[in-house]
Structures are given as C-alpha cells and as structure tokens.
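*Asks:* Sequence and predicted structure, then a few things I'm wondering about:
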Amino acid sequence: MAHIVIMGAGLGGMPAAYELRALLPPEHQVTVVNPSDTFQFTPSNPWVAVGWRERSVVTLPIAPMLERKGIRFVASGASSIDPAANRVTLENGQSLEYDYLVITTGPKLSFDEVPGAGPHGGHTHSICTVGHAEMFWAEYQKFLEAPGPIVVGAMPGASCFGPAYEFAFILDADLRRRKLRHKVPMTYVTAEPYIGHLGLGGVGDSKSMLESELRGHDIKWITSARTTKVEPGTLFTTQLDDQGKVVKEHEVPFKLAMMLPAFKGVDAVAGVADLCNPRGFVLIDEHQRSRKYRNIFSAGVCVAIPPVEATPVPSGAPKTGYMIETMVTAIAHNIADELAGRPATAKGTWNAICLADMGDTGAAFVALPQIPPRNVNWFKKGKWVHYAKIAFEKYFMRKMKTGNSDPIYEKYVLKALGIVRLADRG
C-alpha cells in the first residue's frame, strides 16, 4: 500500500486528490493537508470584495467532501518536509509518512517586499484570499459614504495580473451602478512594461484592447512601475523606461488601494534543500516531478516557471487554471503509472487560457503555448465572457461538491472558446 500526501487544498490540491482517488486502487491511501478547513474558489474573490458574492457562495467545507470519496483530510499547515525520511511534519505536531508527496500549496503572499503594503498592518488591500476580499468589502462600504481616489494594480515581482485588471473594471462597474463613479479618480499601477502584457508578453491585441478599455472607463495608468513604499493615502512608485532608467517618480494619492503582491514559495517548501529556486518555487521536470527528489511532485502557483521575457521591473509568468489542471492530471497519471510498474510519461502544459470578468462584460485570452512563438495567440472581449465566468464558478463549485475528476478546461472551456473563434471567422 502506498500513501500519497497532498499539501494544499485549493484549485490544484482538491482536483489532484479527486483524480488520484479515481485512478488508484482502494488499497492506496490519499491524505490532504491544508491550513484551513475550507476550500476557497479564488477566482470569485474580486466579486466578494465589492459585495457581489458572500463567503458562503465561494467556499466549501473540505472534510466532508473528501471523506465521501475515501480521502483523509488533516486541517493543519506543514511546518517542515524531510525528504530523506519521506516525512511531513505539521504545525499541529503531527507527522505523516509518505510514499509520494504532491505539493500544491499555492504561494506565500510577499507583502513585506514593499514597506507599508498589505492588509495586515499595511495600507493596501489584496484579493488573494476570501478573507482579504472581505476586508476590502468592509472598508469599501465605509468608502462609499465618502468616496475618493482608488489605486489598483500589481507590485514589482507580481505574476498574476489578470485579477488586477478584473478588479479595476469590476470596481468601475460597481461605482457606476451606484452613480458614484464621477467622485472616484482611478489609477492602475503595474509592474508590467505595458498595458496588456499580463506577464505573457501580450496576447493577441491585448495591449491596444486593454488600453482602449482603460481609456473608455477613465482609468489612468502607470506601467513599468517599481513601487517602493506605501504610506497612509500615498503610493510611491518609480516609473522606468525600456532600458530600466528612471522616467518619473510618482506619488499616487488614494483613499482605497488594492495592489496584488509578489509571490514566494511557502516556508515549509522553500526550506527544503535543492527542492526550490531562490524564491521558494519548486523546480520540476516535464513530468511535474522534483528534479532532486523523485517521489515529490508539484503543480500550480508554487512551481518554478521562468518569466516569458526580461522586463524593466521584474514580473513573473502567471499559472492559469488550464495550466494547473493539466499539471494535476499529469501528476495523477504519473503516480498511478509508477505504482502499476509503468514509467511516468504524462506531461502538463504551459498553455494559458483565462476568462477575465470586467463587471458587465469580459475578456478571454488564449496563448498556446504560453511562451512565444505561439500556435494560438488570441484575445477577445464580449459580454459572453462575463456570463462564462459565472457559469465556470458554478460548475467548478459543483465539481468540488461532487468530487468529479473530469478536466473542466479540456472538456468544456477549450471547446467553447473554439466555437467562439469559429464564429469570429464567420
């Protein structure tokens, strides 16, 4: 009997548990460990932050969902990993021996890299967790009584730019509905070298389209922004040119700010010798396996992927839902094959597919592969994306409730986007 331990119960960890349980014979044990006892559907956090969703709609209790599938759950974070002993020590003092370890922890939010940043003792908000989104919503309700300037964007080293764009447009839409938009100057501040870069070197005509949308919604922007500190009511950022030379020093006023942070690997993972790169992201081969430890696999935001290109202000490459889905599927099949005496051959993909809500419309982009040159390089805007994002939320939450191991992107999203592309061509 083999014991597979999965660290993390998010968009990667939960599907990994379901897929492994579906593939493996019953004598093999699957255990999931996670600091929280609640699954969070992270893509809905921008809606939570403006009161369009409540916690109860975008979260689920983990234990009953896993237990129905015969998967053990321990509600505790990991404090350390001993790969020589094949052991994970948890923060609750418990130790778990493993035959295979699957790391899907997500990132550590590195607010401390910019003094004054972050929702815990700092002056900016985040939508990286449901709790952070709720903190923004609490302050936003007070803000609505006496509006002022808003700053939205992403800090140096960030790699997840899509939600920042989403949130800027969602805030714009919400303020227009409340007939308060005229009282709220908005500025988008980003480490990207240009609008629509997205950490991907642009996708299709994302640059011109997103610039047009920002202009149309009266949102100013600062790109190649090296944000250096945040003080109450003021964000300090240095704008650089393409050669990395200073163009302008900005002091951007705000009454409310949401700035996505840079990511790092979580401490328990980053502390393992030869497992990670200097920022704590797991170094993996084409089969999602650690380059150093052959029985450790990893998927999602916590894996090391090089930037698409060098930028004046550091910016990372995003790990989108489709990419994470294929990584998880590859891990499940590779572990199942090894346990059956077959070599591990399954591979994930570095393709990027994203549905980004914009309040009352939306934008979809497809980059296949993620790193140029690409076979598919497509970006499209339309109200249908807004509704597709809502449908995706509902389907994914149902998938988690039922323990369905079907891949969503392969089965539904790619087909739907293919139909849209064909319709565009007439």
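*Replies:* That came through fine.

*Asks:* C-alpha from now on. contacts and neighbour counts both.
*Replies:* Will do.

*Asks:* what's the helix or strand containing I390 packed up against?
*Replies:* Per DSSP states H and E: I390 is located in helix 383-402. Secondary-structure packing of helix 383-402 (3 or more C-alpha pairs under 8 Å, 6 or more residues apart in numbering; DSSP states H and E): helix 62-67, strand 352-357, strand 362-368.

*Asks:* Can you give the distance from the helix or strand just after that helix to the centre of its chain?
*Replies:* Counting by DSSP H and E, the next helix or strand C-terminal to helix 383-402 is helix 408. Here the centre of helix 408 is set off from its chain's centre by 17 Å, with C-alpha atoms, centre = their mean, to the nearest Å.

*Asks:* D337 and P407, how far apart?
*Replies:* 19 Å (C-alpha to C-alpha, to the nearest Å).

*Asks:* ok, back up a step: what's the angle from the helix holding I390 to strand 352-357?
*Replies:* Put simply, helix 383-402 runs at 110 degrees to strand 352-357, going by axes from the mean of the first three to the mean of the last three C-alpha atoms, to 10 degrees.

*Asks:* List the buried residues of helix 383-402.
*Replies:* 384-389, 392-393, 397, 399-401 (16 or more other C-alpha atoms under 10 Å).

*Asks:* Span of stretch 43-55 from start to end?
*Replies:* 13 Å.

*Asks:* and what of stretch 304-312?
*Replies:* 20 Å.

*Asks:* Against that first model, consider the following:
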Amino acid sequence: MAHVVVLGAGLGGTIMAYELRDALGRQHRISVVNKGSRYSFVPSNPWVAVGWRSREAIEVDLTKVFEKRGIDLHPQGAAKVHPKEKQVELSDGARLSYDYLVIATGPDLAFDEIEGFGPAANSQSVCHVDHALQAKEAFDRLVANPGPVVIGAVQGASCFGPAYEFAFILDKALRDARVRDRVPMTFVTSEPYVGHLGLDGVGDTKGLLESELRQHHIKWICNARVDRIEPGMLHASEIAEDGTVREVHAVPQSFMMMLPAFRGVEAVRGIEGLTNPRGFILVDEHQRNPAYPDVFGIGVCVAIPPVGKTPVPVGVPKTGFMIESMVTATAHNIARLVEGKAPDAQGTWNAVCLADFGDSGIAFVAQPQIPPRNVNWSASGKWVHTAKIGFEKYFLHKIRSGQSEPFYEKLALQVLGIDKLKEVRIGGGTGAPQA
C-alpha cells in the first residue's frame, strides 16, 4: 500500500486529494496536512471585503467529505518537510511518513518586505478570508467617512487579476453607497503597463483595462516600486526603463488594498534542491522535483520564471485552469509510479480567467499561458459577472461533494468551446520551466 501525503487544502490541494483517490482507488492511503479543517474559496474574497459574501458562504468544512472519501486530515498543519527522510513534521511535533508527497501549500505573503505594509500595519488585503473580513471593517469606515483610495499590487507580485477585480468591485460598492463622488481612486501597480497581468498581456487586456479605468474615473501609476506605507499615505517610486527613478509619488489614502509578493511557505523554504531562493518548489515537466523524485509540486507554490525583464519585478500568475491541469497530470503520474511505471503526463499550462468588476468584467484565454500563444483572446461584458457567480457556486459544490471532475464540468467546457484547454499531455511535448 502506498501512502500519498498532500500538503495544503486550498484550490489545488483539495482537488489533488480527490483526483488521487479516483486514480489510486481505496487500496492506497491518502492524507492531507492543512492548517485547520476548512476550505475557503479565495476568488470570492473581494466580494467578502465589501460585504457581498460572508465567511460561511465561501467556506467548506472538509472533515466529513474527506471521511466519506477515505482521506485522512491532519488539521494541525506542517512545521517542516524532511524530504531526505520522506517525512512531514507536523506543528505538534508528530511526523508523518510518505511514499509520495504533493506540495500544494499556496504562498507565504511577503508583507514584511515593505515598511508599513499589510493588514497588521497600514494596508488591507484580499488574499485570505480573515484579511477580507478586516478589509470589510475598513470599507465600512470609508463609507462613513469618504476619502482617497489606493488599490494595486507591489513589486514582485504575480497575481494581478484580484487587484483589478477589487478596484472595480469597490467602485461599484461605493456607487451603491452613494459616496463614490467623494472617493478619488488610484491604481498603483508594478506592471510595466495596465493589463500586463504578469503575462505580457492577453489579447487586448491593455486597451480593455485602460478603458475600464478611465470609464470608472480611476487614475493609475505603472512601474511602481512601493517604498513604504504610512497611515494616510503611500510612498512609491516610478521606475524608468533604465532602472532609474522617473518620479517619486506620495499618494494620499484613507483606504488601501495592495497585493503582496509571494514566496514559499516556511515549511519548505531553504531546503536545497527542493526550492529556489524564494522558496518556490522546483519541478520538471511532470510536476516532479528533480532532486527528490518522490516529491511533486502544484499550484502557486511552484517556481515559474517571469515572461521577460521589466523595470520593476513582476511574477507570473498561476491561474485556476493551470493548477487543475497540474493536478490531473500529477495524479496520473503518481498512479503510474505506484504501478512501477515512469511518469508521462504533463500539464498544458493554459489560462482561462474571469475577472469580475462588480456588474461587468473581463474574460481572457491564453493558450499557452506564457507567450507565444496559439490562442490569445480577451473580451468584456456583463456576462462575465454572471459567469463568475456561476463558477463560484459550481466550484464550492465540487468541494462539498468530493467530486474531482463531474460530468457537467466537461459539458460546460465543451459548450464554451475550450474543452481542450485542460487536456493533459501524455508523453512528449514542452513541459514546465524551472526557476
């Protein structure tokens, strides 16, 4: 009997456990190590931050569904991975041995890299439901006492979509509260241009997002390096192409939500051969770590190099479609290894994104995610908002029911005409780059 341990129960880790159970059957053991027993649907956090969702609406207690599917849950979380010993040290000091380990931790949020940054200091966040609930309290204060707002993403950030989403969701919430006319808004981003998204744009995201910002009366600053954040003020340097400071900005703020840079979690950082200098997991084209072939990595914790040089450091996002492709490939490859065969599946590394703007939105498809692409498409409209709500309901049902891929997901993808985007390559092809 093989024992597979999944580290993390977020978007990737939970689905990883379900797909492993389907791929391996009941004769093998699957364990999930996570901080707590609850799954939280992170894409809904911007709605939580303006009061459109509650914590209860976007969380699922995994205890019963894991028990039903024969998956062991260790809610004490991990303190350290010991790949040489093939063990995970839990936060209570116990050790969990494995035959195969899948690291799906998501990121550590590097608020401490900038003075005055983060929910514990002078800015808000939507990266965690706890942060979003704190942001909701700040939003209520803003409505009661309107003032300038700053939204965006700092240097080294790799997940820009939620920053744009929250800017427009906040705009809609302030309009609903009849105070938008008293709230100047500025979008501050490390991207070299609006709509870069860490992907050098997708379709006409530059034109679409610039147009949306103008229509919503939101000013913007690109190539921004945030120097420090003080109560009531953001200090940032706008960097020129040659690396010099083009302009220094002091932007007033009564409310600020800036996305941080990511790094690997403490349980894996600093392990030679396992991670890069930022603590992200090194993987080959089969999601397998080259130094420790019984360890796999999926999701945001995986190392991917940037798409090109930019004046301010910009990372590459790992979108939900890409993560699901990693999951499916990894489940297939571990099943092959258990059978004594070599791994041969590779993720397709495509991106499909629905960015909600409160009452409209932008959708894009990048195939593959990193250019040059075979498909490079973006579009906007009110239908995106409706689609995002539908996806939230679908995915939470998927988590609650313990299903890895129900039939209607395949049907929906075929109806949308993108049924091949999540397809996993079996043998050959170009795989995941290392960083």
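*Replies:* Nice, thanks for sending it over. Since the model is a prediction, treat every value here as computed from it, not as a measurement.

*Asks:* TM-score for the pair, please.
*Replies:* For this chain pair, the superposition-based TM-score is 0.96 by TM-score structural alignment, normalised by the length of the first structure; 419 aligned residues with a C-alpha RMSD of 1.5 Å.

*Asks:* Could you check how far the helix holding I390 of the first structure is from the centre of its chain?
*Replies:* That offset, for helix 383-402 of the first structure, works out to 16 Å (C-alpha atoms, centre = their mean).

*Asks:* Stretch 130-141 of the second structure now?
*Replies:* 20 Å.

*Asks:* Name the surrounding residues that touch it.
*Replies:* Contacts to stretch 130-141 of the second structure, defined as C-alpha atoms under 8 Å, 6 or more residues apart in numbering, come from residues 45-46, 48-51, 55, 119, 124-126, 255.

*Asks:* cutoff 7 Å now
*Replies:* 45-46, 48-51, 119, 124-126, 255 (C-alpha atoms under 7 Å, 6 or more residues apart in numbering).

*Asks:* could you give me the residues in the first structure that that stretch aligns onto?
*Replies:* Counting by TM-score structural alignment, stretch 130-141 of the second structure falls onto residues 131-142 of the first structure.

*Asks:* Quick one: average offset of the matching stretch versus the second structure, please.
*Replies:* Here stretch 131-142 of the first structure, set against the second structure after superposition, deviates by a mean of 0.7 Å using mean C-alpha distance after the TM-score superposition for the first structure.

*Asks:* quick revisit: which one of the helices and strands packed on helix 383-402 of the first structure lies nearest to T38 of the first structure?
*Replies:* When these are compared by C-alpha to C-alpha, helix 62-67 sits nearest T38 of the first structure, at 5.3 Å.

*Asks:* List only buried entries from the contacts of stretch 130-141 of the second structure.
*Replies:* Counted by 16+ other C-alpha under 10 Å, these give 45-46, 48-51, 119, 124-126, 255 as buried.

*Asks:* farthest pair in those?
*Replies:* Farthest pair in those, by C-alpha to C-alpha: G51 and P119, 17.5 Å.

*Asks:* Quickly find the element holding the equivalent of D344 of the second structure over in the first structure.
*Replies:* Using TM-score structural alignment, the equivalent of D344 of the second structure in the first structure is T345. For T345 of the first structure, there is no helix or strand it lies in under DSSP H and E.

*Asks:* just checking, V282 of the first structure touches V303?
*Replies:* Yes - at 4.6 Å, V282 of the first structure counts as touching V303 under the criterion of C-alpha atoms under 7 Å.

*Asks:* who has more neighbours, the two?
*Replies:* Neighbours were counted for V282 of the first structure and for V303 using other C-alpha atoms under 10 Å; V282 has more, 31 against 27.

*Asks:* ok, the more buried one - contacts?
*Replies:* V282 of the first structure touches 275-276, 298, 302-304, counting by C-alpha under 7 Å, 6+ apart.

*Asks:* Take those and map them onto the second structure. Which survive?
*Replies:* Here is what carries over to the second structure from the contacts of V282 of the first structure, by both residues aligned by TM-score structural alignment, their matches' C-alpha atoms under 7 Å: 275-276, 298, 302-304.

*Asks:* from those, which would you call buried?
*Replies:* Buried among these by 16+ other C-alpha under 10 Å: 275-276, 298, 302-304.

*Asks:* Narrow the residues you listed to those in strands?
*Replies:* The members of these that map onto strands under DSSP state E are S298.

*Asks:* I'd like the buried ones among the kept ones among the contacts of V282 of the first structure laid out as TSV, including distance to I4 of the first structure.
*Replies:* Output for these, formatted as TSV (distance: C-alpha to C-alpha, whole Å):
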residue	distance to I4 of the first structure
L275	18
C276	20
S298	13
C302	18
V303	19
A304	22
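
*Asks:* Pick the one among the buried ones among the kept ones among the contacts of V282 of the first structure closest to A154 of the first structure.
*Replies:* The closest of those, once distances to A154 of the first structure are taken by C-alpha to C-alpha, is C302, at 18.4 Å.

*Asks:* how close does the counterpart of V203 of the first structure in the second structure get to R263 of the second structure?
*Replies:* Mapped onto the second structure by TM-score structural alignment, V203 of the first structure lines up with V202. Remark: distance between V202 of the second structure and R263 of the second structure (C-alpha to C-alpha) = 25 Å.

*Asks:* With E230 of the second structure instead?
*Replies:* 24 Å.

*Asks:* more neighbours, those two?
*Replies:* Neighbours were counted for E230 of the second structure and for R263 using other C-alpha under 10 Å; R263 has more, 23 against 15.

*Asks:* Strands along the stretch 51-200 of the first structure, start to end?
*Replies:* 59-61, 72-75, 78-82, 87-90, 95-97, 100-103, 108-109, 150-154, 186-190 (DSSP state E, counting those that start in this stretch).
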